[in-house]
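Student: Sequence and computational prediction follow.
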Amino acid sequence: MLNYKQLHHFWSVARAGGIVRASERSGLAPQTLSGQIATLEASLGITLFQRQGRRLVLTETGRMVLDYAEEIFRLGSELEEAIQSRATGRMAPFRVGVADVVPKAIAYVLLAPSMTLAEPMRIICREGKLERLLGELAIHKLDVVLADSPLPSNMDVRGYSHVLGESTIGFYASAAVADSLRGDFPACLNGAPLLLPGLEAAVRGPLLRWLEDGKLRPRVVGEFDDSALMRAFGEAGAGVLPAASLIGDELLAQGGMRRLGEAPGVVETYYAISVERRLTHPAVRAISDAAPISIARGQTAQG
């Protein structure tokens, strides 16, 4: 039977990057940690580390064991937190990171199912750059990150990207901007003031290619890393706003905007990035299960 104490020692050493550093953090002697890992390897019949010079490097099997260890001890931490919350009558926290390129209205649509669980949770949202949020996810300060792109392959973060759904992209404008345009869509975009998502937005590239393929030449009057700020400029009449069709009805109703048309083939995809290979967190699972239905309902409303 697996010895979880030995597994925890292995997990600590792997996360610390070496026995000496793990020893300093835990207060255990290096010989103790080394002996515990050797005993674990012997009991499982595997090699978890190999030595490269003075460094210990995980073997392929070691990396697989570490993935499982991450899930095991994360779940243990969640269990402990849930028990403490129940004992004190507090709702368990659900910590979410939302990349600033994800429209706020879409983040709400995706997160809403987590607020209707039988065991209520207190949702804690953090917004920011994807790289920073993934760093917090890696050290378990967040339970999940919502993004418009999967986990970047060049980031040294163990995580898994779960597709939640996608939305087509439409073009919206205030009444004043719409009245100033000439011709039908998409030709009316020629010379039109256009707002663009920033360089980090996954949809920016496909959107620019669509404009290029259609030989459309709008005037780019603003670029925005934050989707909410870009929307505010669009509603204020600064330019044509490309936005997910999923929130089109809201733009038309609350922003008083007009829908010009849609960019065929250009979509924005939404992901839940977690440290879990198989989703077990009840709130994250609720989001994943409900997202395709919620997004499909929004898309149907647009049609």
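Tutor: Yep, that arrived.
Student: contacts, neighbours, all on C-alpha from now
Tutor: Will do.
Student: Give me the distance between Glu78 and Ala112.
Tutor: Using CA to CA, to the nearest Å, Glu78 is found at 21 Å from Ala112.
Student: Which one of those two is surrounded by more residues?
Tutor: A direct count of neighbours by other CA atoms under 10 Å for Glu78 and Ala112 places Ala112 higher, at 18 against 15.
Student: Skip the chain neighbours and tell me the closest residue to the more buried one.
Tutor: Distance criterion CA to CA, 6 or more residues apart in numbering; nearest residue to Ala112, sequence neighbours excluded, is Ile287 at 7.7 Å.
Student: any idea which element the one you found lies in?
Tutor: helix 282-302 (DSSP states H and E).
Student: helices or strands up against that helix?
Tutor: Counting contacts by 3 or more CA pairs under 8 Å, 6 or more residues apart in numbering; DSSP states H and E, helix 282-302 is packed against helix 104-111, strand 160-174, helix 248-254.
Student: Phe233 reaches Gly239, doesn't it?
Tutor: Yes: Phe233 is within contact range of Gly239, at 7.3 Å (criterion: CA atoms under 8 Å).
Student: more crowded one of those two?
Tutor: Gly239 (26 against 17).
Student: Wait, the more buried one touches Val221, no?
Tutor: Yes: contact criterion CA under 8 Å: Gly239 and Val221 qualify, at 7.2 Å.
Student: for comparison:
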Amino acid sequence: MLNYKHLHYFRTVAKAGAINRAAEQLHLAPQTLSGQISAFEARLGVALFRRSGRRLELTDAGRTALTYADDIFHVGAELEDALQNQSAARVHPFRVGIADVVPKAIAYQLLAPALTLAEPVRLVCREDRLEQLAADLSVHRLDMVLADRPLPSNMDIKGYSHPLGECGIAFLAAASIAGARGPDFPLNLHAAPLLIPGADSALRAPLLRWLERLNLHPTIVGEFDDSALMSAFGQAGAGVFPVPLTTAPDVMRQYDVVELGQTLEIRERFFAISVERRLSHPAVLAVSEAARRRFQPLRPD
């Protein structure tokens, strides 16, 4: 049986990155803590750490163990809270994975209605690559994953991709950039400095094909996995950047940028991925309903 004291020691060392620092937090001698970690590794039959200079780094097995340890102690905290507050209304966690290429504003628009349900939920958001989130979904660490593409067919994971909808694209830029480009869209994109989504984004390839088809040749000056970071660079005048049409007014207001033009020829799509063939979780249904109000149904390619 797993020794939970050893698991607690391991998690503390993993977070601290060093035996001495973790020993101070645990009020143990470093030699004692080091021995406990060695005993835990021997019990599991794998190395959880490797030394890198003065720090300890997690091995692949260590990263896996830390993920489980975080979940175990999180559930333990929930249990303690539930037992101490049995008379209070029970708040159920709604664990959502958000693919790191999904714009933050889109994630907010879709998830906010889940917080207004009659039965209260506590929203737990985790951001990562789609592949990692799908793996967590398959072992029920997540209730749903928001993504800009369906579950990849080459992944050996049982899950179902539920289309939420699609929208066109707006091109935004700081006023200093937009003023120099003129009003003639999309020709004003030609030779313009352009910020584009990173390689993992489903929008990237259609965007580049659209530009090529129109014989437009902007200068790509930056690639970003994080849409908020791309918007921040756009605000600073680094270049023109694309955003989903449904979030364009909010982005323009938040980042003080203006619109050069918009197109429906490029479509950004969004999906809810779940282990259910038919959606039944109340919070997931709330997300699906919010999507119907904001997006158009997916059109065939």
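Tutor: Arrived safely. Model, not experiment: these values are computed from the prediction.
Student: longest strand anywhere in structure 2?
Tutor: For structure 2, the longest strand by residue count, based on DSSP state E, is strand 258-274.
Student: Please point out which parts of it sit buried.
Tutor: Neighbour counts over strand 258-274 of structure 2 (16 or more other CA atoms under 10 Å) mark 258-262, 266-274 as buried.
Student: go on, stretch 197-212 of structure 1?
Tutor: Those would be 197-198, 200-204, 207, 210-211, for stretch 197-212 of structure 1 by 16+ other CA under 10 Å.
Student: tell me what the longest strand of structure 2 is packed against?
Tutor: In terms of contacts (3+ CA pairs under 8 Å, 6+ apart), strand 258-274 of structure 2 is packed against strand 144-147, strand 160-173, helix 175-181, helix 204-213.
Student: Can you give the contact residues for the helix holding Ile287 of structure 1?
Tutor: Here helix 282-302 of structure 1 makes contact (CA atoms under 8 Å, 6 or more residues apart in numbering) with 94, 109-115, 117, 121, 143-144, 162, 164-167, 245-249, 272, 279.
Student: swap the cut-off to 7 Å and go again
Tutor: Outside helix 282-302 of structure 1, the residues that touch it by CA atoms under 7 Å, 6 or more residues apart in numbering are 109-111, 113-114, 164-165, 245-246, 248-249, 279.
Student: go on, stretch 231-247 of structure 2?
Tutor: For stretch 231-247 of structure 2, the surrounding residues in contact (CA under 7 Å, 6+ apart) are 105-106, 167-174, 176-177, 193-196, 255-257, 268, 294.
Student: Buried ones among these?
Tutor: Among those, the ones that count as buried by 16+ other CA under 10 Å are 105-106, 167-174, 177, 193-196, 255, 257, 268, 294.
Student: which SS state does Arg15 of structure 1 fall under?
Tutor: Here Arg15 of structure 1 is helix, with the state taken from DSSP: H, G, I helix; E, B strand; the rest coil.
Student: Looking for the alignment partner of it in structure 2.
Tutor: By TM-score structural alignment, Arg15 of structure 1 lines up with nothing in structure 2.
Student: any idea how far Gly191 of structure 1 is from Arg15 of structure 1?
Tutor: 54 Å.
Student: In the helix or strand that contains Ala61 of structure 2, which residues are buried?
Tutor: Assigned by DSSP H and E, Ala61 of structure 2 belongs to helix 60-84. For helix 60-84 of structure 2, burial by neighbour count (16+ other CA under 10 Å) applies to 62, 65-66, 69.
Student: Over to stretch 207-226 of structure 2?
Tutor: By neighbour count with 16+ other CA under 10 Å, stretch 207-226 of structure 2 contains the buried residues 207, 216-218, 222-226.
Student: again, but for stretch 152-169 of structure 2
Tutor: So for stretch 152-169 of structure 2, counting by 16+ other CA under 10 Å, buried means 157, 159-169.
Student: from the residues you listed, which two are the most distant?
Tutor: Greatest spatial distance among the buried residues of stretch 152-169 of structure 2 (CA to CA): Ile157 and Ile169, at 31.2 Å.
Student: Would you mind listing the residues in contact with the residue lying closest to Ala178 of structure 2 once chain neighbours are set aside?
Tutor: Closest residue to Ala178 of structure 2 apart from its sequence neighbours, by CA to CA, 6+ apart: Leu260 at 6.4 Å. Residues in contact with Leu260 of structure 2 (CA under 7 Å, 6+ apart) are 171-172, 178, 183, 185.
Student: swap in Leu133 of structure 2?
Tutor: Shown in contact with Leu133 of structure 2 (CA under 7 Å, 6+ apart): 97, 145.
Student: sorry, back to before: between Gly239 and Val221 of structure 1, which contacts overlap?
Tutor: 193-195.
Student: Among those, which are located in strands?
Tutor: Per DSSP E, the shared contacts of Gly239 and Val221 of structure 1 map to strands at 193-195.
Student: what residue of structure 2 matches up with Glu52 of structure 1?
Tutor: No Glu there; residue 52 of structure 1 is Gln. Checking with TM-score structural alignment, Gln52 of structure 1 has no match.
Student: ok, Gln52 of structure 1 - how many residues close by?
Tutor: With other CA under 10 Å as criterion, Gln52 of structure 1 counts 8.
Student: could you check the distance from Gly128 of structure 1 over to Arg90 of structure 1?
Tutor: When Gly128 of structure 1 is compared with Arg90 of structure 1 (using CA to CA), they lie 27 Å apart.
Student: Of the buried residues of stretch 207-226 of structure 2, which is the nearest to His74 of structure 2?
Tutor: Asp226 (27.1 Å).
Student: Per the alignment, the closest one pairs with which residue of structure 1?
Tutor: When structure 1 is aligned by TM-score structural alignment, Asp226 of structure 2 is paired with Asp226.
Student: Is that match in contact with Asp100, as I believe?
Tutor: Yes: using CA atoms under 7 Å, Asp226 of structure 1 makes contact with Asp100 at a distance of 5.2 Å.
Student: How far away from the center of its chain is stretch 205-221 of structure 2?
Tutor: On the basis of CA atoms, centre = their mean, to the nearest Å, the separation between the geometric centre of stretch 205-221 of structure 2 and that of its chain is 26 Å.
Student: contact partners of it?
Tutor: Under the contact criterion CA under 7 Å, 6+ apart, stretch 205-221 of structure 2 has outside partners 189-195, 266.
Student: Columns distance to Ala14 of structure 2 on top of the buried residues of strand 258-274 of structure 2, output as JSON lines?
Tutor: Shown next, in JSON lines, are the buried residues of strand 258-274 of structure 2 (distance: CA to CA, whole Å):
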{"residue": "Val258", "distance to Ala14 of structure 2": "45"}
{"residue": "Glu259", "distance to Ala14 of structure 2": "46"}
{"residue": "Leu260", "distance to Ala14 of structure 2": "48"}
{"residue": "Gly261", "distance to Ala14 of structure 2": "48"}
{"residue": "Gln262", "distance to Ala14 of structure 2": "47"}
{"residue": "Ile266", "distance to Ala14 of structure 2": "44"}
{"residue": "Arg267", "distance to Ala14 of structure 2": "42"}
{"residue": "Glu268", "distance to Ala14 of structure 2": "38"}
{"residue": "Arg269", "distance to Ala14 of structure 2": "38"}
{"residue": "Phe270", "distance to Ala14 of structure 2": "35"}
{"residue": "Phe271", "distance to Ala14 of structure 2": "34"}
{"residue": "Ala272", "distance to Ala14 of structure 2": "32"}
{"residue": "Ile273", "distance to Ala14 of structure 2": "31"}
{"residue": "Ser274", "distance to Ala14 of structure 2": "31"}
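Student: Cheers, nothing more for now.
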